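Asker: return atomic coordinates for the entry below.
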Amino acid sequence: MGGVLRVEPLWVETFTGLRMRRFEGLVKVVRERGGDGSGGGRPWCLPLAERVLLVAVYYRTNLTMRQLAPLFGVSTATVCRVVRRLGPLPALEPVRSSAPGVERLWSVDGTLVPVRDRTVGASSRNYRFSANVQVVVDADTRLVVAAARPAPGNRADAHVRRASDLPARCANAKVLADGAHINTGLAVPHRRRPGRPLLRAQEEGNAEHRRVRARIEHTFARMKNDKILRDCRQKGDGPHHAVQAVAHMHNPAQTG
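Answerer: So this is what the prediction gives:
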């Protein structure tokens, strides 16, 4: 039986948020990373573009593999194999640090991703079992620069960032952060102290800081249109691959 979803502009734009030419670029990236190989077994029953669409639909809708199978006219086992094989390939492209003397303005913050795997997450302040994902966003373009590997959600943002590779990636950039990152070398808001009100210039600086940092919250909201980040059923490295793929698809969608 044939599937319902095909690589057509309507389905691609609905389930990936990408224009057709951007989706073709995503397929090209997956192909260059080895996604078109059979892995030594029998050939795939779906062409590469439809397999990439299947993975995108899985991340976007968070449907179960049993629900996805009839949409693409394949078995549940095939859906599982496609997700396992191609899921890690649309990872976010690494961004090089700025050259000395060229300053970039980036923003970093953490977001909680509810997970099912208790080796990845922990009981968190959102009253769910979640993982803390630290994300760096370019404050000018609102593109995701980097996303750290998920850590248990009960860990502080500053601790998770220090334990990740984000400090090295942000070496030559000015990075804005919230008050949870105090004493980390990042640009944080001025703090009020008892009996020492903030100066007018400091208040204005905090207002500008909040205005710029709001962009990363907007980015989190757009990324979580992909429902895999609202309830991730993947285990092991699955949540990490999901965050990387969603960030990768967010960037071209943001640029149109």
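
Asker: CA only for contacts and neighbour counts going forward, please
Answerer: Noted.

Asker: show me what the strand or helix carrying residue 174 is packed up against.
Answerer: Per DSSP states H and E, residue 174 falls inside strand 173-176. On a contact count with 3 or more C-alpha pairs under 8 Å, 6 or more residues apart in numbering; DSSP states H and E, strand 173-176 meets strand 104-114.

Asker: let me see the residues that make contact with whichever helix or strand comes after the strand it packs on.
Answerer: Towards the C-terminus, the helix or strand next in line after strand 104-114, according to DSSP H and E, is strand 122-123. Residues outside strand 122-123 that contact it (C-alpha atoms under 8 Å, 6 or more residues apart in numbering): 129, 130, 131, 152, 153, 154.

Asker: with stretch 37-56 instead?
Answerer: 6-7, 12, 15-16, 24, 27, 30-31, 35-36, 68, 72, 74, 79, 82-83, 86-87.

Asker: and the helices in the stretch 1-150 of the chain, which stretches?
Answerer: 9-16, 20-32, 48-61, 65-72, 76-86 (DSSP state H, counting those that start in this stretch).

Asker: for the comparison step, fold the sequence that follows:
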Amino acid sequence: MGGVLKAEALWVETFTGLRIRQFERLLKVVRERGGDGPGRGRPWCLPLADRVMLVAVYYRTNLTMRQLAPLFGCSPATVCRVIQRLGPLLAIEPAPRSGDATDRLWIVDGTLIPVRDRNVGASSRNYRFSANVQVIIDADTRLVIATARPVPGNTADAKAWRDSGLAGVCQGVTVLGDGAYINTGLVVPHRKRPARPLLPGEESDNAEHRRVRARVEHAFARMKHYKILRDCRQRGNGLHHAVQAVATLHNHALAT
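Answerer: The predicted structure is shown next:
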């Protein structure tokens, strides 16, 4: 049975949120990372471009594998294998390092992602079973720099940050965080203490801090256009791979 969706301009732009040039760059990244496989064993029933599109559509729409199978003309088992094979290859690339990092400004925040896997999530303040994922973005470009492995959603942002290992990525870079990141070494707002109101200069600093830090919330909103981050059914490392892949898709969507 032939599939409906193919890696063509109309379908790519409609179902993945990427323009065809952006999709072609993504396809090149996957191919360079070994997406075509070792070349042994039974060949895939779909070409690499269609398989990459299948994974992108899965993350974008959060359709079940039984729903995706007839769209691509393959079996649900094949859909599962394609996602498991190519999902990790869409992981975001390590943040580029340059000699002078003093002029860069990054922003970190945690977002709660509803999950089904009880080993990954926990009952959280969003009244759902969720995982906490720490994400760093560049304040100027809005590109995602790095993401951490998910932790239970009832984990405080400060602890999640300390345990994430992302501090090593941020060496030499100024990083903004909200008030939840106090005593972590990040730039946080001035705190109002008992019997000590904020000074006029501190109030203006906090206003500017909020204005800049809002960019990470905007990035989360764009990333959650990929509905896998609204209700992740994946287990084990599935959520981590999904977040990393969505970060890559998000960055390609912002590219010109």
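
Asker: care to give me the TM-score?
Answerer: TM-score for the superposed pair, counting by TM-score structural alignment, normalised by the length of structure 1: 0.97. Supporting figures: 256 aligned residues with a C-alpha RMSD of 1.1 Å.

Asker: thinking again about what came up before, distance to residue 221 of structure 1 and mean neighbour count added to the helices of the stretch 1-150 of structure 1, as JSON lines?
Answerer: Output for these, formatted as JSON lines (distance: least, C-alpha to C-alpha, whole Å; neighbours: other C-alpha atoms under 10 Å):
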{"stretch": "helix 9-16", "distance to residue 221 of structure 1": "15", "mean neighbour count": "17"}
{"stretch": "helix 20-32", "distance to residue 221 of structure 1": "21", "mean neighbour count": "17"}
{"stretch": "helix 48-61", "distance to residue 221 of structure 1": "13", "mean neighbour count": "22"}
{"stretch": "helix 65-72", "distance to residue 221 of structure 1": "25", "mean neighbour count": "17"}
{"stretch": "helix 76-86", "distance to residue 221 of structure 1": "24", "mean neighbour count": "17"}
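
Asker: wait, which of the ones you listed is closest to residue 196 of structure 1?
Answerer: Smallest distance to residue 196 of structure 1 across the helices of the stretch 1-150 of structure 1 (C-alpha to C-alpha): 48.4 Å, for helix 48-61.

Asker: what's the mean deviation for that closest one versus structure 2?
Answerer: After superposition onto structure 2, helix 48-61 of structure 1 sits on average 0.2 Å from its aligned residues (mean C-alpha distance after the TM-score superposition for structure 1).

Asker: find the nearest non-adjacent residue to residue 209 of structure 1, please.
Answerer: Leaving aside its chain neighbours, residue 209 of structure 1 sits nearest to residue 189 (6.8 Å; criterion: C-alpha to C-alpha, 6 or more residues apart in numbering).

Asker: that neighbour: neighbour count?
Answerer: Neighbour count for residue 189 of structure 1, taken as other C-alpha atoms under 10 Å: 21.

Asker: list the contacts of whichever residue in structure 2 pairs up with it.
Answerer: Alignment note: residue 189 of structure 1 maps to residue 189 in structure 2; criterion TM-score structural alignment. Residue 189 of structure 2 sits next to 178, 179, 205, 206, 209 when contact means C-alpha under 8 Å, 6+ apart.

Asker: you'd agree the third one is in a helix?
Answerer: In other words, residue 205 of structure 2. Yes - counting by DSSP: H, G, I helix; E, B strand; the rest coil, residue 205 of structure 2 is part of a helix.

Asker: aligned partner of it in structure 1?
Answerer: Counting by TM-score structural alignment, residue 205 of structure 2 corresponds to residue 205 in structure 1.

Asker: how close does its match sit to residue 183 of structure 1?
Answerer: According to C-alpha to C-alpha, to the nearest Å, residue 205 of structure 1 and residue 183 of structure 1 sit 18 Å apart.
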